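Enquirer: The following comprises the amino acid sequence and a computationally predicted model.
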Amino acid sequence: MPHTPFHRIDKNHFTVSRIAGAIHQHLATYVISGLLIGTLTGCGGGGSSSSTSNSSASESSTDTTAAAEVSTTTDTTADESSNNETTTDVELSALDVELKALIDTFSWNPDPLAERSLPDIDSPLAQLGKALFFSKSLGGDFDVACASCHHPLLGGDDDLSLPVGVGAFDPSLLGHGREHNDGLPNVPRNSPTTFNAGLWDTALFWDGRVESEGQEDNANGSVSGIRTPDTEFNVVDTNAGDNLVAAQARFPVTSSEEMKSEFFEAGSDNTTIRDHLAARLGDYGVGSGELARNEWLVAFQEAYGTAEDASTLITFDNIAHAIGEYQRSQVFVDSPWLNYVNGETNAMTDEQKEGAILFFTSVDEGGGWVFRLS
């Protein structure tokens, strides 16, 4: 049976799917809690998958934004509601006693957002970042965007075992059915979710190559500097940006497999690649005239609150910062697990509790706990 496209898009644009407001409860499966996030973020990493919800979105003829509201509703029965009520006065079962002992061992913060500063999805910078995130104009050959491998309606990833970046048969097809023109995936690591990227304080990418120098709690790498592949080993990158997520956003566009392609700026260093893409969006210098229709300057001026010209304002530093703010706004911590940690004993089923116990039991004792997530 042929696959139905998840989203179809024109050459330079992704239709923006807004995730502000209500969202299906099944998205909570991508999050255990604010301090237990099952994936590292950024292209070239790994992550979770969800079932593709085949739907279509209207095409846009503008290279900046095109909003398509996603209506999400959740039906909750009286029985379901009663199961989520706090039951602190109920005698704990053997499962609860065992699981709560494990929870006490890890000393989790019951409110993972309490000491963090994260952007709102409706903030001007997050909205600009969303437009950039869905735009193919950041792909070297105009055939891929950040959202190609990290779509919010696919749980922040692409629903594939291995991603297909550049060179897809149908660049406008996301999820199942997206295939590379040589028949094999061209990115060697599973796409991670972008959800809760703003809750990481140590490093991003599966190999941790974007790493916080001081790894301060609740800082998302914003305090003591960040090390990246652009600098020598153990040397802070002064161009990394304000946080780990902004630093991560600088690298997918430099990968020949993920976004750059083999031919765009072939042989150039990362700075040259990024500068060319910024000039493309700003319609200046080497990128002048590369977009048939270009409204990015107005979008940047509105988001950054300035009347500066394109060559001053549309830099890759500002591009990465805006994309990072959009990703950092994708916060999903309201889950049955978090409710359970906060004392709602009936927030999870017995089967879920058994799974949690197995997950947090060390490998030596027959469980799945290999390393401590941060």
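Expert: Thanks, I have the structure now. Numbering: from 1, shown residues only.
Enquirer: From here on, just use CA atoms for contacts and neighbour counts.
Expert: Noted.
Enquirer: ranges for the strands of this protein?
Expert: 16-18, 67-69, 203-204, 210-212, 226-227 (DSSP state E).
Enquirer: want to throw those into a markdown table with distance to Leu313 and mean neighbour count?
Expert: Below are those laid out as a markdown table (distance: least, C-alpha to C-alpha, whole Å; neighbours: other C-alpha atoms under 10 Å):
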| stretch | distance to Leu313 | mean neighbour count |
| --- | --- | --- |
| strand 16-18 | 23 | 21 |
| strand 67-69 | 24 | 14 |
| strand 203-204 | 27 | 26 |
| strand 210-212 | 25 | 26 |
| strand 226-227 | 23 | 26 |
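Enquirer: Gly183: which of those is closest?
Expert: Nearest to Gly183 among the strands of the chain is strand 16-18 (28.3 Å), distances taken as C-alpha to C-alpha.
Enquirer: returning to that earlier point: may I see the strands of the chain organised as TSV, with distance to Gly129 added?
Expert: Listed next are these as TSV, based on distance: least, C-alpha to C-alpha, whole Å:
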stretch	distance to Gly129
strand 16-18	11
strand 67-69	13
strand 203-204	19
strand 210-212	20
strand 226-227	21
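Enquirer: how about those, which one is nearest Arg274?
Expert: Of all those, strand 210-212 comes closest under C-alpha to C-alpha, at 17.3 Å.
Enquirer: to the chain's geometric centre, what's the distance from that closest one?
Expert: Here strand 210-212 is found 16 Å from its chain centre; the criterion is C-alpha atoms, centre = their mean, to the nearest Å.
Enquirer: next up, a second structure to put side by side with the first:
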Amino acid sequence: MRWTAILLGCVVAASAGADLPEPVGEDAYRPVDMAQARLGQKLFYDPILSGNRNISCATCHHPRFGTGDGLPLGLGEGGIGLGPERRVDAENPPEQRIPRHSPALFNLGAYEFTRMFHDGRIEVDDTKPGGLRTPMGADMTQGFANLLSAQTMFPVLSQDEMAGHYSENDVSRAVRMGRITGPDGAWAILSRRVAQTPGYAPLIAAAFPKANEVGFTDLSDAIAAFVAFEWRSDESPFDAYLRGAGDLPQRAMEGMALFYGEAGCATCHAGPFQTDHGFHATGVPQFGPGKAARFESHMRDTGRMRVTGRVEDAYAFRTPSLRNVADTAPYGHTGSHADLGAFIADHADPAAALARFDPGTVRLPDLPGAQDWRHAETEAEQAALLAAVSVTPVRLSQDDITALVAFLETLSDPVALGGRLGVPDTVPSGLPVDR
């Protein structure tokens, strides 16, 4: 009887389409300047934008790993290697892991993406200088073409991600002394590096023909143009189905009926990109360094609450888009689950999942001295994480989970996963390209 009802639901959803999103159209995206995108491609893969010239944007957002890094919590400065094989540089070890899982980059050029990062700490806000709200000063929101461009300022200024640690290089020293803007600031240092690299001159001239000199916001605009073009994702089997140009396998149809029906997935994973862009406390296991200032000793990450200061936002994180989700493991803001089906099962009943969570299933690169599981081993911290959960449990059978995974696999877009411009063979700086 149960599967009869599900199959009937599929027929209703497919014929009426009442609960399904509209097909994605061209009007969903900002226009892209292709000269800027070509410059942005080189910059994205060039380590020249890191303090020590050893990390590029692609190190943590690589197409081989679904525009992530394939790790639960990554290693930025002080790491060697790419993807799950990345390890600690014994000569220059990291001070800590990156506290959150590296998010995917699909469809960030769409107009509806008005918040960035797991906690939404930068977002469009027309009442603020530059039309953006960020944790940075007002002078650091000026000149960016859009929110996607503005988000590039954060990794390059983070000592654990790209800037490097104090005294290691001119960029990290400028950041440590609070010099971001201005002629001696970190942005100017990075901009001069690029401008003084001969191979960039023709690309810059084509991308910004009216500029007397290139600034950091120009470089970030170019990277944003590349990301928007390269990883636009709306050519999946599900997209073809919505456009009436293809069918889905029966198992995927069953999963679609659950997703947009009794499983309630679309309550949060709504819209054309399967996200409501909201924040929800879903009880994802917390481990790693957490989000804390250097003077704080805790290892918790309260997510959206760190932005708003509201207790009701504790442990709430932004709903991720599910485009290409089958190719972006591991899952959750800590990358706690390597298997999509296992994550769905735990996501359906977070309280029970937290009680049975096995840290042994998490593959973290070895980092001597790291206290990765202190939060999980502290009863009060676990109680606070559990108390914040706002998800109503849903009963899912193993067949249900298998069907949901089959549907989510139809969100994979081979064009976006492969990239449009691709990984360049070389970059103008001559530095190694992560391949």
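Expert: Perfect, thanks for sending it. Treat the numbers as computed from the prediction; the structure is a model and nothing was measured.
Enquirer: Please name whichever of the strands of the first structure is nearest to Phe332 of the first structure.
Expert: Nearest of the strands of the first structure (C-alpha to C-alpha): strand 16-18, 14.6 Å.
Enquirer: quick one, which of the strands of the first structure is nearest to Asp96 of the first structure?
Expert: Here strand 203-204 is closest among the strands of the first structure (C-alpha to C-alpha), at 32.7 Å.
Enquirer: In the second structure, which residues correspond to that closest one?
Expert: On the basis of TM-score structural alignment, strand 203-204 of the first structure is assigned to residues 115-116 in the second structure.
Enquirer: contact partners of that stretch?
Expert: With contacts defined as C-alpha atoms under 8 Å, 6 or more residues apart in numbering, stretch 115-116 of the second structure is touched by Arg121, Ile122, Glu123, Val124, Leu147, Leu148, Gln151, His277.
Enquirer: Kindly recompute the last result at 10 Å.
Expert: 103, 108, 121-125, 132-133, 147-148, 150-151, 277-278, 318 (C-alpha atoms under 10 Å, 6 or more residues apart in numbering).
Enquirer: By how much does that stretch deviate from the first structure on average?
Expert: Following the fit onto the first structure, the mean deviation recorded for stretch 115-116 of the second structure is 1.0 Å by mean C-alpha distance after the TM-score superposition for the first structure.
Enquirer: re the thing from before, show me which of the contacts of stretch 115-116 of the second structure is closest to Ala224 of the second structure.
Expert: For the contacts of stretch 115-116 of the second structure, the nearest to Ala224 of the second structure is Leu148 (5.6 Å; C-alpha to C-alpha).
Enquirer: Quick one: residues contacting Ala240 of the first structure.
Expert: The contact partners of Ala240 of the first structure, by C-alpha under 10 Å, 6+ apart, come to 210, 225-231, 246-250, 317, 320-321.
Enquirer: Please repeat the previous calculation with a cut-off of 8 Å.
Expert: Ile226, Arg227, Thr228, Ala246, Ala247, Arg250.
Enquirer: Ok, Ala249 of the first structure next?
Expert: Gly42, Ala320, His321, Ile323, Gly324.
Enquirer: now, the most widely separated pair of those residues?
Expert: Spanning the widest gap among the contacts of Ala249 of the first structure are Gly42 and His321, at 14.1 Å by C-alpha to C-alpha.
Enquirer: These two: who's more crowded?
Expert: It is Gly42, of Gly42 of the first structure and His321, that has more neighbours when counted by other C-alpha atoms under 10 Å, with 30 against 26.
Enquirer: What's the match for the more buried one in the second structure?
Expert: Mapped onto the second structure by TM-score structural alignment, Gly42 of the first structure lines up with nothing.
Enquirer: and Ser137 of the first structure, how far is that from Arg280 of the first structure?
Expert: The gap separating Ser137 of the first structure from Arg280 of the first structure is 8 Å, by C-alpha to C-alpha, to the nearest Å.
Enquirer: wait, I meant Asp237 of the first structure
Expert: In terms of C-alpha to C-alpha, Asp237 of the first structure sits 25 Å off from Arg280 of the first structure.
Enquirer: Those two: which is more packed in?
Expert: Arg280 (22 against 18).
Enquirer: quick one: what's aligned to the more buried one in the second structure?
Expert: Using TM-score structural alignment as the criterion, Arg280 of the first structure maps onto Arg193 of the second structure.
Enquirer: Quick check: that match touching Ile48?
Expert: Yes - contact criterion C-alpha atoms under 8 Å: Arg193 of the second structure and Ile48 qualify, at 7.3 Å.
Enquirer: per the alignment, Gln127 of the first structure corresponds to what in the second structure?
Expert: By TM-score structural alignment, Gln127 of the first structure lines up with Arg38.
Enquirer: what about the helices in the stretch 201-350 of the first structure?
Expert: 244-248, 270-282, 296-304, 310-313, 316-328, 336-341, 350-360 (DSSP state H, counting those that start in this stretch).
Enquirer: Out of the ones you listed, which is closest to Ser81 of the first structure?
Expert: Of the helices of the stretch 201-350 of the first structure, nearest to Ser81 of the first structure by C-alpha to C-alpha is helix 336-341, at 11.9 Å.
Enquirer: What is the mean deviation of the closest one from its aligned residues in the second structure?
Expert: Mean deviation for helix 336-341 of the first structure: 1.5 Å (mean C-alpha distance after the TM-score superposition for the first structure).
Enquirer: matching residues in the second structure for that helix?
Expert: Aligned by TM-score structural alignment, helix 336-341 of the first structure corresponds to residues 237-242 of the second structure.
Enquirer: what about the matching stretch, distance to the chain center?
Expert: Remark: stretch 237-242 of the second structure is offset 24 Å from the chain centroid, using C-alpha atoms, centre = their mean.
Enquirer: List the buried residues in that stretch.
Expert: Pro237, Phe238, Asp239, Ala240, Leu242 (16 or more other C-alpha atoms under 10 Å).
Enquirer: for the residues you listed, which one is nearest Glu379 of the second structure?
Expert: Phe238 (43.1 Å).
Enquirer: where do the helices sit along the stretch 51-200 of the first structure?
Expert: Taking DSSP H, counting those that start in this stretch as the criterion, the stretch 51-200 of the first structure carries its helices at 78-83, 94-106, 124-133.
Enquirer: Could you say which one of these comes nearest to Thr272 of the first structure?
Expert: So among the helices of the stretch 51-200 of the first structure, helix 124-133 is nearest, using C-alpha to C-alpha, at 19.1 Å.
Enquirer: ok, back up a step: Asp141 of the first structure: which of the helices of the stretch 201-350 of the first structure is closest?
Expert: Comparison of the helices of the stretch 201-350 of the first structure against Asp141 of the first structure by C-alpha to C-alpha identifies helix 270-282 as nearest, at 10.7 Å.
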